[in-house]
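**Student:** Would you be able to build a 3D model of this:
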Amino acid sequence: MDSHNVSITIREFIIGGFEKIERPMEVGVVILIVYCLVMFANILIILFIVLDRKLHKPMYLLICNLATVDMLHSSSSSPTMIGVLLAGTNTISYVMCLIQMFSFHVAEVMEMFALAVMAFDRVLAISYPLRYHSILTNVRTIAISYSLWISACAFVTIMPVLVVPMPYCLTRLQYAFCDYAAVVRTSCLNPTYFFNLATMVWFFLLFFTFGFICLSYFWIIFVVLRSSKNESRKVFSTCLSHLIVVVCYYLPVFVRIVLTRIGVVLTLEERQGLMIGAVLGPSLVNPFVYCLRTKEIKNKLFGLFKKVKQIE
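**Tutor:** Down below sits the predicted model:
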């Protein structure tokens, strides 16, 4: 602990991430609109899948799982940002801050796990089309999903374990909501050790999941090269949705976590903007990609619009 700092008892934190923003109301409205779209689109997908027995298949169960992750990811941070920008509520209790930190990082880890298991699903579907439904059943899909949620919680538990015993010297968070980095920076301790420890965990998760996804697509390419042109087009169409979702999630994460660790310097505003975009961007893109690229969901969506027009 720094001898010049005196630890204090923290009951609440002040969220200072938006103090320099010029138009808080406009930014708050944009985040609110995007958050509402995220929740509406993902809830709609979940309802489509849950209420239609024809969609009770592994691929759609995994899409449903991804939609749940996206809702948690955006809900863990967006309401706080909206409260600060639109209502001026710039404080959060210590306990709620820890809950927000935990749920936010669980959603981050689960996003990686969900995309990795969806890549595994595509590999099985393309490599073993005749045995696919016997290998990956609905029960096994649900069991895998539950296992991933438990694993994500286990990985993230290290964060509150490290943060709770810390002595605190500051009550102001530099970022727009409670995440691990923001909370650690309020401590009286040198943050380097805590950041390095978290970085090792994140690097392992990032490269394990992204490496697994890359290997999956290398195998898919190998299978495609042995297939006819018609089958190749069908495979490409099947995988395109997943590829779009993977790029939307991993690109900002690599910039924020990997590139900043190897010398790329981001200002506080750039880092914060990248983090907000990494939360809301994929959560908004994912449901629209799967609505427009998945035939069954797209047909149900168009059917719903037709019924609405007939009622009008």
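**Student:** from here on, contacts and neighbour counts on C-alpha atoms
**Tutor:** OK.
**Student:** Strands of the stretch 151-300 of the chain, start to end?
**Tutor:** With strands called from DSSP state E, counting those that start in this stretch, the stretch 151-300 of the chain shows them at 172-173.
**Student:** whoops, I mixed them up, the stretch 1-150 of the chain
**Tutor:** Under the criterion DSSP E, counting those that start in this stretch, strands of the stretch 1-150 of the chain are mapped to 12-15, 91-93.
**Student:** so which of the ones you listed gets nearest V235?
**Tutor:** When these are ranked by proximity to V235, the top entry is strand 12-15, at 46.8 Å, counting by Cα to Cα.
**Student:** What residues sit buried inside the closest one?
**Tutor:** Neighbour counts over strand 12-15 (16 or more other Cα atoms under 10 Å) mark F13, I14, I15 as buried.
**Student:** Correct me if wrong: the second one contacts I92.
**Tutor:** Yes - assessed by Cα atoms under 8 Å, I14 is found in contact with I92 at 6.6 Å.
**Student:** got a list of what H73 touches?
**Tutor:** Remark: with contacts taken as Cα atoms under 8 Å, 6 or more residues apart in numbering, H73 is in contact with S103, F104, A107, E108, V279, S283.
**Student:** Distance of the last one relative to H73?
**Tutor:** When you say that, I think you mean S283. 7 Å (Cα to Cα, to the nearest Å).
**Student:** this one next, for a side-by-side:
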Amino acid sequence: MKGMDQLSSHLTNSKILPLLLHHHRNLLNTFFSFLARKTDFYSGATPEASKKLLLDTYLKYQPKAAEYKAKKKEESEELDKKRKEREARARAEEEALAREPKVKELTDEEAAKLQAQLDEKKDKPEVPGPAGDKEEDTTKTIDVADDEEDEKEKGKLAPNAGNGCDLPNYKWTQTLQEIELRIPLNIRVKTRDLIVEINKKSLKVGLKGQKPIIDGELEHEIKLEETTWVLEDGKSVLIQIEKINKVAWWSKLVTTDPEISTKKINPEPSKLSDLDGETRGLVEKMMYDQRQKELGLPTSEEQKKNDMLQKFIQQHPEMDFSKCKFT
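**Tutor:** Reported below is the predicted structural model:
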């Protein structure tokens, strides 16, 4: 139909559709208002034909909607299962550590033997060697480096079991590929009561008419088209955030959050097959270059430069490269 072609063109070239994605009633009102004003949808066919077209279209996408919903639920349950497994392992490790004896009590015989060894070491004079001063300096250098490292980590929080952070109003976990953010609301609400604004470098979440729970700049940019959110049981918001940089850990969600120590992150081992194509290629390249360096062979980048050089030499036989040094 001519009107439907006009509709498709108008929606494709306008900015109205993204603004209405989460407001079904407003979307339908706007849609049918457009049909009435700009197309021959109501006048170009019989009411029965128009109704049949609407019903057929609805039925066409009904199973797809159910499939998508089931898939998201399955993914959410799988992520929740993994999170619970990680937390259970962490608790088990803590309990096992707590059961281990912290102090070993020495017998009188062992104590006397240890004291004799200490006294012998104390009475023995130290004989400085030619390298004595250098060894002392080296120790000092190592101590300074350790102090500097400790200073950088001072004040940082330890990551939670999911390699993220548990904060008073929300908590988040992460893998190298994505971040899972959970925001409890403490009351039962509907999606229309929420404000959820996700941008490439910022995030705002809260209840309408109240101060936002989160409102700040993200630590890193995110892949907006792969980021989704859902209201779970009307009581909490779950946001799945897809990272752009899939080889780095986040130390905070938004810039105003306290920082976690990424050096204390303990990631689960993953297979290359679990990674997306881009990340897998980058990891494989890094592994290949590492093996080449260990064998004293050129890396992939060095090979590429060498191939370009050889090609240039072949294309210019009139030039003498015998006395040239290449690095």
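**Student:** what TM-score do we get after superposing?
**Tutor:** The TM-score (TM-score structural alignment, normalised by the length of the first structure) is 0.27; 121 aligned residues with a Cα RMSD of 5.5 Å.
**Student:** re the thing from before, would you mind giving the contacts of H73 of the first structure as a markdown table with distance to V69 of the first structure added?
**Tutor:** As requested, these are exported to a markdown table (distance: Cα to Cα, whole Å):
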| residue | distance to V69 of the first structure |
| --- | --- |
| S103 | 10 |
| F104 | 10 |
| A107 | 6 |
| E108 | 8 |
| V279 | 11 |
| S283 | 8 |
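**Student:** Mark which of the residues you listed are part of helices, please.
**Tutor:** Within these, membership in helices is found for S103, F104, A107, E108, V279, S283, as judged by DSSP state H.
**Student:** I'd assumed S75 was in contact with the fifth one.
**Tutor:** In this case it means V279 of the first structure. No - under the contact definition of Cα under 8 Å, V279 of the first structure does not touch S75, with a separation of 9.5 Å.
**Student:** in the stretch 51-200 of the first structure, which spans are helices?
**Tutor:** In order along the chain, the stretch 51-200 of the first structure carries the following helices (DSSP state H, counting those that start in this stretch): 58-75, 78-82, 94-127, 132-135, 138-156, 158-163, 180-184, 192-225.
**Student:** same deal with the stretch 1-150 of the second structure?
**Tutor:** Applying DSSP H, counting those that start in this stretch to the stretch 1-150 of the second structure gives helices spanning 2-13, 16-19, 24-38, 47-99, 108-123, 132-153.
**Student:** Enumerate the positions of the last one that are buried.
**Tutor:** Under the neighbour-count criterion of 16+ other Cα under 10 Å, helix 132-153 of the second structure has E153 buried.
**Student:** Moving C-terminal from it, which element do we reach first?
**Tutor:** Next along the chain after helix 132-153 of the second structure, taking DSSP states H and E as the criterion, comes strand 165-166.
**Student:** about what we covered before: closest to Y35 of the first structure among the ones in helices among the contacts of H73 of the first structure?
**Tutor:** Ranked by distance to Y35 of the first structure (Cα to Cα), these are led by S283 at 8.8 Å.
**Student:** where's the closest residue to that closest one other than its chain neighbours relative to L292 of the first structure, distance?
**Tutor:** Once flanking residues are discounted, S283 of the first structure sits nearest to D70: 4.8 Å by Cα to Cα, 6 or more residues apart in numbering. Here the criterion is Cα to Cα. By it, D70 of the first structure lies 17 Å from L292 of the first structure.
**Student:** now swap in A278 of the first structure and tell me
**Tutor:** When distances are taken as Cα to Cα, A278 of the first structure and L292 of the first structure turn out to be 21 Å apart.
**Student:** got it, and M159 of the first structure?
**Tutor:** M159 of the first structure sits 38 Å away from L292 of the first structure, going by Cα to Cα.
**Student:** repeat for S134 of the first structure
**Tutor:** As for S134 of the first structure, its distance to L292 of the first structure is 28 Å (criterion: Cα to Cα).
**Student:** Between these two, point out the one with more neighbours.
**Tutor:** Applying other Cα atoms under 10 Å to S134 of the first structure and L292 shows that L292 carries more neighbours, namely 14 against 10.
**Student:** For the residue nearest to that one when sequence neighbours are not counted, the count of nearby residues, please.
**Tutor:** Nearest residue to L292 of the first structure, sequence neighbours excluded (Cα to Cα, 6+ apart): K298, at 5.5 Å. Using other Cα under 10 Å, K298 of the first structure has 15 other residues around it.
**Student:** so how far is L240 of the first structure from K298 of the first structure?
**Tutor:** Applying Cα to Cα to K298 of the first structure and L240 of the first structure gives a distance of 15 Å.
**Student:** next one: L284 of the first structure
**Tutor:** Here the distance between L284 of the first structure and L240 of the first structure works out to 17 Å (Cα to Cα).
**Student:** the more surrounded of those two?
**Tutor:** When L284 of the first structure and L240 are compared for neighbours, L284 comes out ahead with 23 against 14, by other Cα under 10 Å.
**Student:** What is the burial count for the nearest residue to that one once chain neighbours are set aside?
**Tutor:** Computed as Cα to Cα, 6+ apart, the closest residue to L284 of the first structure that is not its neighbour in sequence is V38, at 4.9 Å. By the measure other Cα under 10 Å, the count of residues near V38 of the first structure is 26.
**Student:** try L225 of the first structure
**Tutor:** For L225 of the first structure, the neighbour count with other Cα under 10 Å is 12.
**Student:** and it, what does it touch?
**Tutor:** Counting by Cα under 8 Å, 6+ apart, L225 of the first structure has contacts S232.
**Student:** gap between it and N42 of the first structure?
**Tutor:** To N42 of the first structure, L225 of the first structure is 35 Å away according to Cα to Cα.
**Student:** Okay then, goodbye and thanks.
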